[in-house]
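K.L.:
Predicted model and sequence below, questions to follow.
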Amino acid sequence: MAGLIKEGLLRSTWIPGLQFVRGRKVNVQRPRPPHYERALALAVLQPQYDWDSKVANSLPKSETCMKIPEIEKYKTRPDNPLERIFAKELKELFETKKLIAFLHANPICGEDLFSARVKLKKEGMKLEVYSKNIVKMALNGTPYETVIQLFVAHSALIFCDEPKVGKLIKIVKKIPQYAIMAGIVEGRLLSMTQMQAYAELGDLDSARAQLVATLNSAGSGLVSRLTQAQNNLITNLNQIIEQKTKVDS
């Protein structure tokens, strides 16, 4: 019996029905006062500034904000001895390293960051991350003060004892999470385009060899031009002597 009832219930089709209930009409012009708790919440959330006045509408949001005292607390940072130590180390790196690259860092996982450090370490380069406050503390009043504008939050820096610009560009191209914004090469601030042009010049030894070859070619050319008239005169005299000897014979 129970099986027949269950089978009948499963086979039966249920059709949903809709029933419209007409409620009370809402009075838009004179709405009903809210509940006490809701009225209390609305009173607390109501702005204390006179927003209806013309003066309030003309003022910027920075002056009408009610949290300005709280914001002012965060503008003055307490003295942190650890940040001063990091700033001193960063200043020494800027003064001693011949190559400093400023990177735009995208989100990167720990494994990719470790592999990037290994690739740079093989070429004698070091990857470091510093906050904007430490950079300001280290570079204020130095010739490198203009690079503070490149820092918005925590940014990555690459330091190297030698100006290996070409190798740096090749390595960073293989790391999609980083992009070179600018760099300091031997005390000069260069953009990414200028760094690429610098990398195409080659190393200093090859440039010196090219300069020596150019100077030698210029000197040898000058000597050949100076002796060209004498050589022509000697060859002409030899030809005249040979002709006279043939005539006499």
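P.N.:
In hand now; what should we look at? As the structure is a prediction and not an experimental result, all values here were calculated from the model. Residues are numbered from 1 along each chain as shown.
K.L.:
From here on, just use CA atoms for contacts and neighbour counts.
P.N.:
Noted.
K.L.:
End to end on stretch 103-116, go ahead and measure it.
P.N.:
13 Å (CA to CA, to the nearest Å).
K.L.:
Kindly report the same for stretch 161-177.
P.N.:
24 Å.
K.L.:
Which parts of the protein are helices?
P.N.:
2-11, 36-45, 54-58, 61-64, 68-75, 81-96, 110-122, 132-139, 165-173, 192-200, 204-248 (DSSP state H).
K.L.:
what's stretch 76-91 in contact with?
P.N.:
Stretch 76-91 is contacted by residues 134-135, 137-139 when judged by CA atoms under 8 Å, 6 or more residues apart in numbering.
K.L.:
try it against this one:
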Amino acid sequence: MIFTRKPLLEILNPFVQTKRLRGKINIQKPKPPHFVKATYLALTKPFFHNPKKNLPLIDLCTKASPTRKEEIENPFQKILAQEALGYFQSSKLIAFYHANPMNSIDHFKAFAAFHKEGMLMKGLGKKTLEMAIKGTPYEAVLDIYVSRNMIVFSSEPKIKQLLKISKRFPQLILMAGVYEGKFLHIDDLIKYSSIPNLETAQAMLAQNLKSSASKLHRQLNSHQTSLLALLNDRQKQISDSSE
């Protein structure tokens, strides 16, 4: 039995390293090409007119403000603006919300909750809203309409219902509102919500007037009633003594 050592069975791969024959290339001072090659390179060298030649430095600045594009009139945007102005003029209560990101399901639930109370939740763009209320008494609204906003229009001043629905959707942050043509802060809306409506206030006033009249009637008749009771007691005493 013949034993061979392991090194004799291995295949040795030679190590190959490439190397230039005459050293590295001189990049800073390259060798000039051959005359024929230099001729062809000169003939095929591209040439073009430089549009920035002899321009001042202010025109060579690459960060110059771009030219403003000409605005194109959008008929559909005008229709939306007229519709929004009609909502502003016909609504007794208008609420302005800052809308944080919310999914479509929550958005539909909020729209349905406001619609159930007779309110309309609508999203309008900054340009459309500016076209609608520019030059109107509602122009001050543009100062708070700077990001993604939502507007709720209500033909009736249902402030309590509005605040109740707003608590159910934290993505909608109430900022301000317009009540009976007056621009109000959220604190003022909360204060107005504690005031009862006209029918309740009239009923409370009628109840107070009725109770005051009854109290006055009792006070005016108290002396006569007391005098009559004393006279009846005296008459009873006299009749008892005579018998």
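P.N.:
Arrived safely. Note that the structure is predicted; figures quoted are calculated from it, not measured.
K.L.:
TM-score of the superposition?
P.N.:
The TM-score (TM-score structural alignment, normalised by the length of structure 2) is 0.67; 189 aligned residues with a CA RMSD of 2.8 Å.
K.L.:
quick revisit: of the contacts of stretch 76-91 of structure 1, which is the most crowded?
P.N.:
Among the contacts of stretch 76-91 of structure 1, the one with the most neighbours (other CA atoms under 10 Å) is A138, at 24 neighbours.
K.L.:
Apart from its neighbours in sequence, what residue is nearest that residue?
P.N.:
A87 (4.5 Å; CA to CA, 6 or more residues apart in numbering).
K.L.:
measure that neighbour to G221 of structure 1 for me?
P.N.:
56 Å.
K.L.:
So those two - more neighbours on which side?
P.N.:
Shown here are A87 of structure 1 and G221; by other CA under 10 Å, A87 has more neighbours (21 against 11).
K.L.:
ok, the more buried one to K132 of structure 1 distance?
P.N.:
For A87 of structure 1, the distance to K132 of structure 1 equals 10 Å [CA to CA].
K.L.:
before we move on, what about Q177 of structure 1?
P.N.:
Q177 of structure 1 is 20 Å from K132 of structure 1, by CA to CA.
K.L.:
With respect to T146 of structure 1, which of the helices of structure 1 lies nearest?
P.N.:
helix 132-139 (8.7 Å; CA to CA).
K.L.:
so the closest one corresponds to what in structure 2?
P.N.:
Matched against structure 2 by TM-score structural alignment, helix 132-139 of structure 1 falls on residues 126-133.
K.L.:
Mean distance between that stretch and structure 1 after superposition?
P.N.:
In the superposition with structure 1, the average deviation recorded for stretch 126-133 of structure 2 is 2.1 Å (mean CA distance after the TM-score superposition for structure 1).
K.L.:
Pull the residues that contact that stretch.
P.N.:
77-78, 80-82, 84-85, 139, 142, 145-146.
K.L.:
go on, stretch 104-116 of structure 1?
P.N.:
155-156, 175, 177-181.
K.L.:
Counting neighbours, which bits of it end up buried?
P.N.:
104-105, 116 (16 or more other CA atoms under 10 Å).
K.L.:
follow-up on the earlier one: format the contacts of stretch 76-91 of structure 1 as TSV; extra columns: distance to L168 of structure 1.
P.N.:
Putting the contacts of stretch 76-91 of structure 1 into TSV (distance: CA to CA, whole Å) gives the following:
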residue	distance to L168 of structure 1
I134	25
V135	22
M137	27
A138	24
L139	24
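K.L.:
rewinding a little: how about the residue nearest to A138 of structure 1, what's its partner in structure 2?
P.N.:
Checking TM-score structural alignment: A87 of structure 1 goes with A81.
K.L.:
Then V212 of structure 1?
P.N.:
The pairwise alignment with structure 2 assigns V212 of structure 1 to A206, based on TM-score structural alignment.
K.L.:
Need the counterpart of V172 of structure 1 in structure 2.
P.N.:
So, by TM-score structural alignment, V172 of structure 1 is matched to S166.
K.L.:
List the contacts of its match.
P.N.:
With CA under 8 Å, 6+ apart, S166 of structure 2 has these contacts: 172-174.
K.L.:
tally of neighbours for V165 of structure 1?
P.N.:
If you count neighbours by other CA under 10 Å, V165 of structure 1 ends up with 22.
K.L.:
The counterpart of K215 of structure 2 in structure 1 and P176 of structure 1, how far apart?
P.N.:
K215 of structure 2 maps onto G221 of structure 1 when the alignment is built from TM-score structural alignment. To P176 of structure 1, G221 of structure 1 is 51 Å away according to CA to CA.
K.L.:
Please consider this matter closed, and thank you.
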